[in-house]
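A.B. asks: Dropping a prediction and its sequence here:
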Amino acid sequence: MKQLTELHALVSKAVDTLTFPAYPADLYEPISYILALGGKRLRPCLLLMACDLFGGEVESAIEPALAIEVFHNFTLMHDDIMDKAPLRRGKVTVHEKWNANVAILSGDAMMVEANKFMMKVDDAILRRVMNVFNETATGVCEGQQIDMSFEQRNNVQIDEYLDMIRLKTAVLLGGTLKIGAIIGGATAADAQLLYSFGVNLGIAFQLQDDILDVYGDPEKFGKQVGGDILSNKKTYLLIKALELATGDQATELNSWLELKQFDAIEKVTAVTGIYDHLNIRQYAEEAMQTYAEMAFNALDQINLSEDRRQYLRQFADSLLVREY
């Protein structure tokens, strides 16, 4: 089994050697630009890991892994346009550096490039792999649309939120692992179990992210703590608080949500205080643990040696046990 650091090095080398046509520059330069911003490149590493777990040749999975990395960055490029985000990984976003039309078209070209990379798998498994990839891509788009629709609604329910993060975030983890498993020669049953592992782990990871946004140490978390509160983002914590709050607490919480001008520190402190009184963090942690257990239950059923299952357990723990 190759270590995650080895897989990351393989992915980074492959991404760094990618070249695109010089003309038209406004179409291809933004693709090189966003890919050069780096990031954890977790998803392509997962594809290589899944292939390796089942005894496949990791080198045969490099181009499908690139497909996942290019696809993921395509979604980020378009997400940044929709969110009007000025920065991505500390650098100017594509739509700010060029313009929105360039970012839209370059993103479209990235989706095409991702398909071209994925098409390079062996013909014997091509249809299976492309079915998983296309279903995954559709799910991500559905999740993003549902998330945007939540911004216009005041009555989002917990089950709707969980379904949204399943589509927007988790199915890409699951689909990536499943593709890697197929390339590695896994049975259909084992590939599906690994998919379930990835999806449930992805949901647990997003719930942990929701918790850390409120309760994390900003130096360790790497993001502004309380950012979701300031933007009224409908996370598990806010939805649960709206469900449970009554009387004065409900009035206070809704007043903070309605205010257009406010002191940032005061708002974060007040809303966090409401969460504390309602034990919202405990509810979120229990939900996160539920999905983590579902992931590990799927893992336990995969036909792998115990040392290989333990490798995946340790990987999952590294995602879920993060410092606050």
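C.D. replies: Sure thing, it's come through. Numbers count the residues shown, from 1 in each chain.

A.B. asks: okay, CA-based contacts and neighbour counts for the rest of this
C.D. replies: Fine.

A.B. asks: Nearest the middle, which residue of this protein would you pick?
C.D. replies: Most central in the chain under CA atoms, centre = their mean is Thr169, positioned 3.8 Å from the mean C-alpha point.

A.B. asks: Give the full set of residues in contact with that residue.
C.D. replies: Contact analysis of Thr169 by CA atoms under 8 Å, 6 or more residues apart in numbering lists 140, 143, 202-203, 206.

A.B. asks: Which helix or which strand is home to Leu7?
C.D. replies: Using DSSP states H and E, Leu7 maps to helix 4-16.

A.B. asks: For that helix, which helices and strands make contact with it?
C.D. replies: helix 42-53, helix 62-83 (3 or more CA pairs under 8 Å, 6 or more residues apart in numbering; DSSP states H and E).

A.B. asks: Comparing these, which stretch has the densest surroundings?
C.D. replies: With neighbours taken as mean count of other CA atoms under 10 Å, those reach their highest mean count in helix 42-53, at a mean of 26.

A.B. asks: what angle separates it from helix 4-16?
C.D. replies: 120 degrees (axes from the mean of the first three to the mean of the last three CA atoms, to 10 degrees).

A.B. asks: all strands for the stretch 51-200 of the chain, in order.
C.D. replies: 87-88, 91-92 (DSSP state E, counting those that start in this stretch).

A.B. asks: adding another structure so you can compare the two:
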Amino acid sequence: MLNINELLNFVNAELKEISFDQEPVKLYEPIKYSLDMGGKRIRPILCLMATQLFNGDVKNSLPPALALEVFHNFTLLHDDIMDNADVRRNQPAVHKKWNANTAILSGDAMLIKAYQFLSDCEDSVLPEIFALFNELAIGVCEGQQYDMDFEIRRDVTTNEYLEMIRLKTAILLAGSLKVGAILANAPKEDANNIYNFGLNIGLAFQLQDDYLDCFGDIKTFGKKIGGDIIANKKTFLLLSAWAKADKDETQELNKWISAEEFDADKKITAVKNLYTKLKVDELSKQKMEEYYSKAMDSLSNIDIHNNAKQELISFAKNLMHRSN
């Protein structure tokens, strides 16, 4: 059995074996650039971990694992254009290094490449895998649309936000695990339990990402703290603050949200102080713990006891105590 670090090395080695040295260069070079940026490779690792949990062969799950990673990176190419993000993983975003049209077309090609990898699954499970993958893919698109809709709305609720991150982030983590389970011929109930484990870990993961963007340590978080505050991103923290604030606090919060000219550090400090005063930082932590507990309950419902299950437990714990 491979541990998490060994699976990471395995996935990275296989990704490097994919050849994009073909014509037209301007289509394939951005794909290689995107995949070479690195990353945690969480989705393919989860797929392979689930396969190991149910005593399957990780080699059989490698093509769909790669498909999940290529698909994820495809979404990042397009997300960066929509968000007008300059940087991805401390390097110029594809649409900045080349241009938006190149990033769109290379992203489209990545989506097709993902389906090519997916089609290498065994024939017996291919229809089920395709159906699940399609469900995940359209769900991610729906989540992204909600995220864009929220940018121009001031009445977004925390429940709407949680549904958005369920679609945009959590279902792909959950689906990655379920793909691995299906490929290992896991019983349906267990495949659903591993999906629910991933879904709740995914929700906790995104809530923690929002929390770290505001309250993380810049030395370990890897980027400037307060980016979501500067961008007026409607996170769980902001939406909870609006819901809990009194008249004066709402006025103070709205003053910073609507300000077109401001000192970035002053805005970050002022909004963080409001978050702390309203205790939405604590509320966010409680919500993370709630989803973490649900995830662990789903995992405990799988009556398997092996090293792979311990690796998943360790993965979940590390996710809840990460600093970046």
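C.D. replies: Arrived safely, thanks for sending. Since we're looking at a predicted model, the values are computed, not measured.

A.B. asks: And the TM-score between them?
C.D. replies: Once superposed, chain against chain, the TM-score is 0.97 (TM-score structural alignment, normalised by the length of the first structure); 324 aligned residues with a CA RMSD of 1.2 Å.

A.B. asks: and the strands of the stretch 51-200 of the first structure as CSV, adding distance to Arg281 of the first structure and mean neighbour count?
C.D. replies: Shown next, in CSV, are the strands of the stretch 51-200 of the first structure (distance: least, CA to CA, whole Å; neighbours: other CA atoms under 10 Å):
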stretch, distance to Arg281 of the first structure, mean neighbour count
strand 87-88, 28, 14
strand 91-92, 32, 13
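
A.B. asks: mind putting those in a markdown table, distance to Asp147 of the first structure included?
C.D. replies: Below are these laid out as a markdown table (distance: least, CA to CA, whole Å):
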| stretch | distance to Asp147 of the first structure |
| --- | --- |
| strand 87-88 | 19 |
| strand 91-92 | 24 |
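
A.B. asks: Of those, which is nearest Leu66 of the first structure?
C.D. replies: strand 87-88 (19.8 Å; CA to CA).

A.B. asks: That closest one: average distance to aligned residues in the second structure?
C.D. replies: In the superposition with the second structure, the average deviation recorded for strand 87-88 of the first structure is 1.2 Å (mean CA distance after the TM-score superposition for the first structure).

A.B. asks: Show me the one of the helices and strands packed on helix 4-16 of the first structure that comes nearest Ile183 of the first structure.
C.D. replies: Across these, closest to Ile183 of the first structure is helix 42-53 (CA to CA), at 5.9 Å.

A.B. asks: Against which helices or strands is the closest one packed?
C.D. replies: helix 4-16, helix 62-83, helix 171-184.

A.B. asks: still on that earlier bit, looking at the contacts of Thr169 of the first structure, which are in helices?
C.D. replies: Among the contacts of Thr169 of the first structure, the residues falling in helices (DSSP state H) are 140, 143, 202-203, 206.

A.B. asks: would CSV of those residues with neighbour count and distance to Glu323 of the first structure be doable?
C.D. replies: Formatted as CSV, those follow (neighbours: other CA atoms under 10 Å; distance: CA to CA, whole Å):
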residue, neighbour count, distance to Glu323 of the first structure
Val140, 23, 28
Gly143, 22, 28
Gly202, 29, 18
Ile203, 28, 18
Gln206, 20, 15
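
A.B. asks: Output those residues in a markdown table, with distance to Ile265 of the first structure appended to each entry.
C.D. replies: Output for those, formatted as a markdown table (distance: CA to CA, whole Å):
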| residue | distance to Ile265 of the first structure |
| --- | --- |
| Val140 | 33 |
| Gly143 | 31 |
| Gly202 | 30 |
| Ile203 | 29 |
| Gln206 | 24 |
